[in-house]
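Visitor: Here's my sequence, what's the structure:
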Amino acid sequence: MYQFSYAEIMEDGVADAKDRERQALDRTIDLLRAASLKASYSREAIEALYYTRRVWVRFIEDLQHPENQLAVEIRANLISIAIWILKECDRIRKRQSDNFQGIIDVTTIIRDGLK
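Guide: The predicted structure is shown next:
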């Protein structure tokens, strides 16, 4: 029987977490793209904004957790980005903006950085 070392288990845990984060960001991007192709405030837009907000709020919660292993500066930068995305989502929801592409672009950069 093969015994896993603690380091191997932790490495797999980090890889799995990054994969789940990538999947959540992929879904966010897909929903935002679909919303950007529809009328200014469609059902797709509502779904995309709701999902995007949930993902980024969860990321903020994780980044604020004391046991998060990212460097403090990176965590602070990611929280700032998340806050911008949440504000942009709110502006779209209030029909003050239609900047889906800006959110898509930033989310794509963050997703690609998870490799």
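
Visitor: Please count neighbours and contacts with C-alpha atoms only from this point.
Guide: Noted.

Visitor: could you measure residue 26 against residue 11, distance?
Guide: Here the criterion is Cα to Cα, to the nearest Å. By it, residue 26 lies 22 Å from residue 11.

Visitor: Looking at these two now, which is surrounded by more residues?
Guide: Comparing residue 26 with residue 11 by other Cα atoms under 10 Å, the one with more neighbours is residue 26, at 17 against 12.

Visitor: Next, the structure of the following sequence, for comparison with the previous one:
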Amino acid sequence: MTASIYADVSQGCSVLGREQECEAFDTGIALMQAAQADPGNFDRKRDAARHVQTLWGYLIKDLSRPANDLSDDLKGNLISIGLWVIREADAILGDRKDDWAPLIEINKTVREGLAT
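Guide: Take a look at the predicted model:
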């Protein structure tokens, strides 16, 4: 996914809403980076996973609303990404995975798309 894909999502959003979404992604990225740097700290891991799961849960819910006027293809792609993020964070919480890098990267990409 390129940063330009999520730029379509930001069209029609208020500047304030976009800023809040950027802040939510920035917080999630910072939490994941802190968890990656301190893998033995369960509290950091839990906080990062909860944040990104809550953020993407909200985005999926919004993308699923009939009033959301994005194309069905774009909504489907973003929902798939969101479900993947939620599953990956759950796998990290369950100690089935330990690498935050893919989650950090996809969240950075989406965040960059919001800023354009």
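
Visitor: Residue 58 of structure 1 versus residue 51 of structure 1, what's the distance?
Guide: Relative to residue 58 of structure 1, residue 51 of structure 1 is positioned 11 Å away (Cα to Cα).

Visitor: These two - which one has more neighbours?
Guide: Between residue 51 of structure 1 and residue 58, residue 51 has the larger neighbour count (other Cα under 10 Å), namely 18 against 13.

Visitor: And for the nearest residue to the more buried one once chain neighbours are set aside, the neighbour number?
Guide: The spatial neighbour of residue 51 of structure 1 that comes closest, neighbours along the chain excluded (Cα to Cα, 6 or more residues apart in numbering), is residue 28 at 6.7 Å. Residues within reach of residue 28 of structure 1, counting by other Cα under 10 Å, total 25.

Visitor: Tell me which residue of structure 2 lines up with residue 28 of structure 1.
Guide: When the two structures are superposed using TM-score structural alignment, residue 28 of structure 1 falls opposite residue 28 in structure 2.

Visitor: Which parts of structure 2 are helices?
Guide: Along structure 2, the stretches classed as helices by DSSP state H are 3-10, 15-37, 42-64, 72-93, 101-115.

Visitor: OK, contacts around residue 85 of structure 2?
Guide: Contacts of residue 85 of structure 2 were listed using Cα atoms under 8 Å, 6 or more residues apart in numbering, and they are 52-53, 56, 103.
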